[in-house]
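S.K.: fold the following, please.
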Amino acid sequence: MSTYRSSMIRFSDTLDKVAMVLSGIAIVVLVGAVILQVVARYVFSQPPAYTEELARYAMIWAGLIGASMSFKRRFDPALFNGINRGPVWIKIGARLIKSVVVLIYLLPILWYVFFGPGMNPARGFLLRHSRTMADALPFSTVWVAIAVPLMIVFILVHLVARWSGDDRPAHTDADQ
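M.R.: Here you go, the predicted model:
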């Protein structure tokens, strides 16, 4: 395997490990915020205002970053499971169709993350969120919105790694 191919697969594996840590942290924050809210509501009858919002933002991060992990492991919803029999050109065509569907879905989203209507960067998703503050937490919602392009970039890297020869599912917890 060429250096480029093995480097791309290693980079994809590294991004998957980063995604695993990020989504793990998000799940811990989500569960912690929900537990705090339940205890504060039913024991003290006064839940903090920020717990619901914190849980929602953690759920967004866990879900989006978890989607990239799912794609890496081939647990993502597929149009078809792939063609195991038949000529090579049919197998390559099926992989190509799957890849085109992923690109058709993700590239417009990535575009509008940075550019709004009329290619206006001021109306892009991230720039609009940079001017919006969270209701109960003291930070800009851009820190939540950044999960969208991050997830897309992770999935695009995993897609390139698939075409570079990454035919195996990613490492599972049992493998480590």
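S.K.: every contact and neighbour count from this point should use C-alpha atoms.
M.R.: Fine.
S.K.: quick one: the strands in the protein?
M.R.: With strands called from DSSP state E, the chain shows none.
S.K.: here is a second sequence; please produce its structure as well for comparison:
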Amino acid sequence: MIRLADHVDRISAALNRIALWGAVLALLVMLLSASWQVVARYVLDAPPIWTEELSRRGMVWAGMLGASCAFRAGADPTLFPAMRHYRGGTGMALSLIRGAGVVIFATPVIWYSVFNARMDPARGFLGRSLNRQAEMLEIPMIFFTAAVPVAFVLIVIHMTAGILVRASGRLPANETPREDIET
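M.R.: Model prediction:
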């Protein structure tokens, strides 16, 4: 169990590093395209038509990848943040409840990204995006809409790694024990 937990945790950490770099890159794309829009509009008096759309697409990728990184780091919003500090059986039970919440929320998002209600992948969220073009950027929309299922798959991987690490008797890296909480 410990080897499996370590392996999945390493995969989660590697994917998190890639997602973090992707979020930073997307933020830079957003910042640079918005900056160019301002300069081109007010200094050159010739605003390009593609900068606003590229900024929006960069914002989506930065937000979705950033959300997955926040989940891994334990910086995501939660109603009961002290629950992460419990160890032992109580901590494991609370971690499984949190994991169930993640699965209940993420599964339909991932499922309907691939399939529609009739199990037709051509009519799923990504399938429909494959045939649509961005308004100002002549790029299929799937390159932008893929951010949603990618982020949710990453969150499920991070959640699985956290549960496996906790099941191996350790706390995940983003969780620290507190002395004032009994286990």
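S.K.: pull the longest helix from the second structure.
M.R.: Scanning the second structure for the longest helix, with DSSP state H as the assignment, gives helix 2-42.
S.K.: ok, average deviation of that helix from the first structure?
M.R.: Comparing helix 2-42 of the second structure with its match in the first structure after superposition yields a mean distance of 0.7 Å (mean CA distance after the TM-score superposition for the first structure).
S.K.: which strands and helices sit next to that helix?
M.R.: helix 51-73, helix 147-167 (3 or more CA pairs under 8 Å, 6 or more residues apart in numbering; DSSP states H and E).
S.K.: save those as CSV, and put in distance to F125 of the second structure and mean neighbour count too.
M.R.: Output for these, formatted as CSV (distance: least, CA to CA, whole Å; neighbours: other CA atoms under 10 Å):
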stretch, distance to F125 of the second structure, mean neighbour count
helix 51-73, 15, 21
helix 147-167, 9, 22
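S.K.: for L15 of the second structure, which of the ones you listed is the nearest?
M.R.: Proximity to L15 of the second structure (CA to CA) singles out helix 147-167 among those, at 7.4 Å.
S.K.: S164 of the first structure against S2, yeah?
M.R.: No: with contact defined as CA atoms under 8 Å, S164 of the first structure does not count as touching S2 (9.2 Å).
S.K.: G89 of the second structure is nearest to which of the helices and strands packed on helix 2-42 of the second structure?
M.R.: helix 147-167 (9.2 Å).
S.K.: what is the closest one packed up against?
M.R.: helix 2-42, helix 51-73, helix 88-114.
S.K.: in a markdown table: those helices, plus distance to L79 of the second structure.
M.R.: Converted to a markdown table, these look like this (distance: least, CA to CA, whole Å):
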| stretch | distance to L79 of the second structure |
| --- | --- |
| helix 2-42 | 24 |
| helix 51-73 | 14 |
| helix 88-114 | 11 |
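S.K.: winner for burial among those?
M.R.: Of all these, helix 51-73 carries the top mean neighbour count, a mean of 21, counting by mean count of other CA atoms under 10 Å.
S.K.: let me have the helices and strands packed on helix 2-42 of the second structure in TSV, extended by distance to R128 of the second structure.
M.R.: As requested, these are exported to TSV (distance: least, CA to CA, whole Å):
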stretch	distance to R128 of the second structure
helix 51-73	17
helix 147-167	14
